[in-house]
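Asks: Can you look at this prediction? I've put the sequence above it.
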Amino acid sequence: MKKWIISAAALAAAAAHADDSAHAAIAKAWQQYRSGVESEQELVEVQVIQAGQAQPNKMVWRRVRYGEQGQRLAIKFVQPAADLGLGLLVERNANGGDQVWLRQPSWTSARRIAGNRENKYFADTAFTFEDTKQLIAEPTSQFDYRYISQGAAGSMVAATPKPGTASGYARRDIALNAQGVPLRIDYFDAGGKLLKTLSFEELEFPAPGRWRANRIVMTLALDASRSTLIVHKRQFNIPLAEQMFSVQNLLETESANSK
């Protein structure tokens, strides 16, 4: 009996260590993502296919500011003309809830997005508001992680929301390559059904360890609807005015030629 107790304790300790290691692997991936970056600006083309039909391409400015207490994300649509005035502002807080504001072209003011509304799809794409936030950082304190597989070519880590964490997914399986960079994320509902898949493609390393994907693809499992983000221009650590990360700025339109 004593040997069984020791064995059970050893197994529990090994499982806890594996969970800590999986958590560390995801945390490291996103630490490298933002390594040496205080601000970032991208001009992104958005290609959307819904139920086999290509939709008009979109162009957006995506701006991010990183800080010790979280991140701020501002998205402004600049093409097509019908999307001028569409924008999103996100304040991610390390020690509190996120703040999300949406402005539609027909609205005279921005509106707060809260609760399960973050699970809604954004701008007729395959990305929800939650997905859009996850593209700039993984809030590792809000999820439990465990290895599904490990090998010389990479690993697979399952992420499940901790109690009290609002998420549209019961589980995400995150595939890391040998360098620990995420390549794919599979999203599942509470019944284990695959909902969609995200892939990070055309990886580059603009600084040692720091990774970026120049092409990001989200594909829905139900009907293969797909949204592809293609980065046309990226700038690191350029001055970004405080005004760019304000609700008021969502009311101002921009062009693809904005600096």
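Replies: Everything's here; your move.
Asks: make it CA atoms for all contacts and neighbour counts henceforth
Replies: Fine.
Asks: Go through the lengthiest strand in the chain and flag the buried ones.
Replies: Longest strand in the chain by number of residues (criterion: DSSP state E): strand 194-207. Judged by neighbour count using 16 or more other Cα atoms under 10 Å, the buried positions of strand 194-207 are Leu194, Lys196, Thr197, Leu198, Ser199, Phe200, Glu201.
Asks: The closest residue to the last one other than its chain neighbours is in what secondary structure piece?
Replies: Here the nearest residue to Glu201 in space, its sequence neighbours aside, is Arg215; by Cα to Cα, 6 or more residues apart in numbering that works out to 5.0 Å. If you go by DSSP states H and E, Arg215 is part of strand 210-220.
Asks: Not counting its own residues, what contacts that strand?
Replies: Contact with strand 210-220 is made by 32-35, 126-127, 181, 195-206, 225-231, as judged by Cα atoms under 8 Å, 6 or more residues apart in numbering.
Asks: ok, then the element right after that strand?
Replies: Using DSSP H and E, the helix or strand that follows strand 210-220 in sequence is strand 226-236.
Asks: ok, Ala175 to Ala221 distance?
Replies: Ala175 is 18 Å from Ala221, where distance means Cα to Cα, to the nearest Å.
Asks: quick one, strands of the stretch 1-150 of the chain?
Replies: 39-50, 53-54, 58-67, 70-79, 87-93, 99-103, 111-113, 143-151 (DSSP state E, counting those that start in this stretch).
Asks: Would you mind giving those strands as CSV with distance to Ser21 and mean neighbour count added?
Replies: What follows is the strands of the stretch 1-150 of the chain, written out as CSV (distance: least, Cα to Cα, whole Å; neighbours: other Cα atoms under 10 Å):
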stretch, distance to Ser21, mean neighbour count
strand 39-50, 29, 20
strand 53-54, 42, 12
strand 58-67, 25, 21
strand 70-79, 23, 23
strand 87-93, 24, 23
strand 99-103, 30, 19
strand 111-113, 34, 16
strand 143-151, 8, 16
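Asks: Alongside the first one, take a look at this:
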Amino acid sequence: MFTKPFAFALFLFVLFGGLAFLQPVQAQNATAILAKVDSVQNAFSDMTANEQMIITDASGSQKERTLRINQKGSELRMVRFLEPADVRGVGFLRVAADRLYLYLPAFRRVRRIASSAKNENFMGTDFTYEDMSQSVYADDYTARELSTQQGQYRLFLEPKPGADVNYHHLVILADTSNYVLRKVEFYDREEEKIKELTIDNIEKIDGYWMGKTMRMVSLDDNHETVLELSDIRFDQGLSDSDFTERMLKRPIR
């Protein structure tokens, strides 16, 4: 028969010892799930697609734009505006996390985007240059929490020490059935939610899961950008030479 002090000590050991055991397991599960989410997003060797963009401001006024996106692996990405005429040829190039470039045809020059400018919005959209370049969350963030709700994993992502990111943290949701990313919540340094990205119209194309509709909302400004993807093609044999400053400046035909 245990004495009361011993029984209470045993209870504390089981309680806190058990929690100490469970927490790393939960962290490991969250890390593994984030890795799977990243792998689904970058499962293809390369991808090309057209994007129809609609930007809506607080008054309801809209701007429509057409873009072309090319991507190879998780590192190389190029986005170019096709229409309307006033933005035709404007381009964005990601070569690495710290090598981002913007091309403005009116000035006929490529400008490297400084790290200090990564939190600026890209061409009046609700996507910052940092958002445009993000592809592998595990490179910059550690998954700290894991819960499951309504068929989706919920992960709290905390920046890794030294990570060149401007958000205090992210909260992401992904489907438990296929690890497709469905929502990203963005929090500023004051831990206030400032933006929300939702991904819908999920389709499996040539064996790859793809969200064909993306909606980024800036909560403080009541401003949103919607992207509709079409003509999505995978594994077209793009080469590294397709993602250079020279190609960024190439006239659109």
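Replies: Here it is on my side, so go on. Note that this is a predicted model, so its numbers are computed, not measured.
Asks: So Ala175 and Ala221 of the first structure - more neighbours on which side?
Replies: Between Ala175 of the first structure and Ala221, counting by other Cα atoms under 10 Å, Ala175 is the more crowded of the two (22 against 15).
Asks: picking up where we left off before, so what does the residue nearest to Glu201 of the first structure match up with in the second structure?
Replies: Matched to the second structure by TM-score structural alignment, Arg215 of the first structure sits across from Thr213.
Asks: Its match - how many residues pack around it?
Replies: That count, for Thr213 of the second structure with other Cα under 10 Å as the rule, works out to 17.
Asks: repeat for the one 4 residues further on
Replies: The burial metric for Val217 of the second structure, expressed as a neighbour count using other Cα under 10 Å, is 23.
Asks: roughly how far apart are Met156 of the first structure and Ala18 of the first structure?
Replies: Applying Cα to Cα to Met156 of the first structure and Ala18 of the first structure gives a distance of 12 Å.
Asks: tell me what the longest helix that the first structure contains is packed against?
Replies: Of all segments of type helix in the first structure, defined using DSSP state H, the longest is helix 2-33. Counting contacts by 3 or more Cα pairs under 8 Å, 6 or more residues apart in numbering; DSSP states H and E, helix 2-33 of the first structure is packed against strand 143-151, strand 210-220.
Asks: quick one, whichever helix or strand comes after the first one and strand 143-151 angle?
Replies: In this case it means strand 143-151 of the first structure. Per DSSP H and E, the first helix or strand lying C-terminal to strand 143-151 of the first structure is strand 154-161. Angle of strand 154-161 of the first structure versus strand 143-151, following axes from the mean of the first three to the mean of the last three Cα atoms, to 10 degrees, is 160 degrees.
Asks: And the contacts of strand 154-161 of the first structure?
Replies: Contacts for strand 154-161 of the first structure (Cα under 8 Å, 6+ apart): 22, 142-150, 167, 170-180.
Asks: Tell me roughly how far the longest strand of the first structure lies from the second structure on average.
Replies: Compared with the second structure after fitting, strand 194-207 of the first structure has a mean deviation of 0.9 Å; criterion: mean Cα distance after the TM-score superposition for the first structure.
Asks: on contacts alone, who are the packing partners of that strand?
Replies: Here strand 194-207 of the first structure is seen to pack against strand 182-188, strand 210-220 when contacts are counted using 3+ Cα pairs under 8 Å, 6+ apart.
Asks: Now the first one on the second structure. Mean distance?
Replies: So the one you mean is strand 182-188 of the first structure. With mean Cα distance after the TM-score superposition for the first structure, strand 182-188 of the first structure departs from the second structure by a mean of 1.0 Å once superposed.
Asks: For the residue nearest to Leu102 of the first structure when sequence neighbours are not counted, give me its contacts.
Replies: Computed as Cα to Cα, 6+ apart, the closest residue to Leu102 of the first structure that is not its neighbour in sequence is Leu88, at 4.7 Å. The contact partners of Leu88 of the first structure, by Cα under 8 Å, 6+ apart, come to Leu73, Ala74, Ile75, Lys76, Val100, Trp101, Leu102, Arg103, Leu250.
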